[in-house]
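Enquirer: turn this into a model:
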Amino acid sequence: MPRPPLPPFTEQSAVQKIRAAEDGWNGRDPVKVALAYTPDSRWRNRSDFINGRSEIEAFLTRKWEKELEYRLIKELWAFSGNHIAVRFAYEWHDSDGAWYRSYGNENWEFDDAGYMKTRHASINDVRIEEADRKFHWPQGRRPDDHPGLSELGL
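Expert: All right, here's what the predicted structure looks like:
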């Protein structure tokens, strides 16, 4: 079954695809998120190489067990055909209560049905004070009126 919006992407459809991905990741359901990827999807996430939905589910389960109160914002960087480049930031804390903001870039490639088949992510973590947090919405989908990365100066 197709997963719109489908490539080739326009600026509007690329932004829609990015927001759908952001919403999914903010929902923190590894099984549901993995369904956005092809069964044989290939990832590079930092120094991890992940292949297929079962590895994606396992990876995301570990991620969200470690990265507590995770909140993510993604923003379009560039697009062409079936490719989208995204920049993002997310905030989370560890089990000791230390807060972090993680910054990164992703390169995505989609199949004709709109499933992501390749994801390359480069990510850096910066320790922040809780008072310096910028992502304060309740866990889950970012509200439509919440500023994006550019509006927040990130």
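Enquirer: C-alpha only now, for contacts and for neighbours.
Expert: Fine.
Enquirer: grab the nearest non-local neighbour of Y70.
Expert: In space, and not counting its chain neighbours, Y70 is closest to W92: 4.6 Å by C-alpha to C-alpha, 6 or more residues apart in numbering.
Enquirer: residues contacting the one you found?
Expert: Taking C-alpha atoms under 8 Å, 6 or more residues apart in numbering, we find W92 in contact with 67-71, 99-101.
Enquirer: OK, contacts around N51?
Expert: By C-alpha under 8 Å, 6+ apart, the neighbours of N51 are 40-43.
Enquirer: what does Y100 give?
Expert: 91-93, 125-129.
Enquirer: repeat that for S95.
Expert: For S95, counting by C-alpha under 8 Å, 6+ apart, the contacting residues are 66, 68.
Enquirer: now P8
Expert: Contacts for P8 (C-alpha under 8 Å, 6+ apart) come out as 80-82.
Enquirer: what's the closest of the residues you listed to G52?
Expert: The shortest gap between G52 and any of those belongs to N82, at 19.4 Å (C-alpha to C-alpha).
Enquirer: let's see this one next, to set against the first:
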Amino acid sequence: MTRPPLPPFTEDTARAKVQAAEDAWNSRDPERVALAYTEDSEWRNRDRFLRGREEIRSFLAEKWARELDYRLRKELWSYTGNRISVRFEYEWHDAAGQWWRSHGNEQWEFAEDGLMRRREASINDVPIEESERRI
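Expert: Predicted coordinates:
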């Protein structure tokens, strides 16, 4: 299985990869999103360390059960060879109705088949009023 665009990335293919990731994550479908990662993909997400597509799938299902009405925007920061860096921002609310804006940066490393084999994410959350939503 391949997941174009494939490395090495150009500016256009890196932007396409970022847009594809944004579209997939906004689907809030753990099955769909998990297919973009290698079977043994390694993740750091905040303070959690995950390994493998099944752990990623479970993590995403838990995430979107907690982070309601999740909407995300990603922006290409830089790229080289088989790596892409992005900045992102997403908004969501918890079960109590509190809205949050989460800001972060990700570093991605891809295998030759275009699947992501490593993801490092640093994320900070800020409480916001519903009226402050931008996404």
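Enquirer: got a TM-score for the two of them?
Expert: Once the chains are overlaid, their TM-score stands at 0.99 when taken by TM-score structural alignment, normalised by the length of the second structure; 135 aligned residues with a C-alpha RMSD of 0.4 Å.
Enquirer: what helix or strand is the residue nearest to Y70 of the first structure on?
Expert: Following DSSP states H and E, one finds W92 of the first structure within strand 83-93.
Enquirer: tell me the first helix or strand C-terminal of that strand.
Expert: strand 99-110.
Enquirer: re the thing from before, and the two most separated of the contacts of Y100 of the first structure?
Expert: Pairwise over the contacts of Y100 of the first structure, using C-alpha to C-alpha, the maximum falls at D125 and E129, 13.0 Å.
Enquirer: the more surrounded of those two?
Expert: Each of D125 of the first structure and E129 has its neighbours counted (other C-alpha atoms under 10 Å); D125 has more, 14 against 11.
Enquirer: any idea where the strands of the first structure begin and end?
Expert: If DSSP state E is used as the criterion, the strands of the first structure fall at 37-45, 48-51, 68-80, 83-93, 99-110, 116-128.
Enquirer: how close does the fifth one sit to the second structure?
Expert: This means strand 99-110 of the first structure. Its aligned residues in the second structure lie a mean 0.2 Å from strand 99-110 of the first structure after superposition (mean C-alpha distance after the TM-score superposition for the first structure).
Enquirer: run the chain-centre distance for that strand.
Expert: Put simply, strand 99-110 of the first structure sits 6 Å off its chain's centre (C-alpha atoms, centre = their mean, to the nearest Å).
Enquirer: same question for the third one.
Expert: Between the centre of strand 68-80 of the first structure and the centre of its host chain there is 5 Å, according to C-alpha atoms, centre = their mean.
Enquirer: alignment lookup: Y37 of the first structure to the second structure.
Expert: Using TM-score structural alignment as the criterion, Y37 of the first structure maps onto Y37 of the second structure.
Enquirer: hang on, that match packs against L115?
Expert: Yes: with contacts counted by C-alpha atoms under 8 Å, Y37 of the second structure reaches L115, the gap being 5.0 Å.
Enquirer: between these two, which contacts overlap?
Expert: With C-alpha under 8 Å, 6+ apart, Y37 of the second structure and L115 have no common neighbours.
Enquirer: quick one, longest helix in the first structure?
Expert: Using DSSP state H to define each element, the first structure has its longest helix at helix 11-27.
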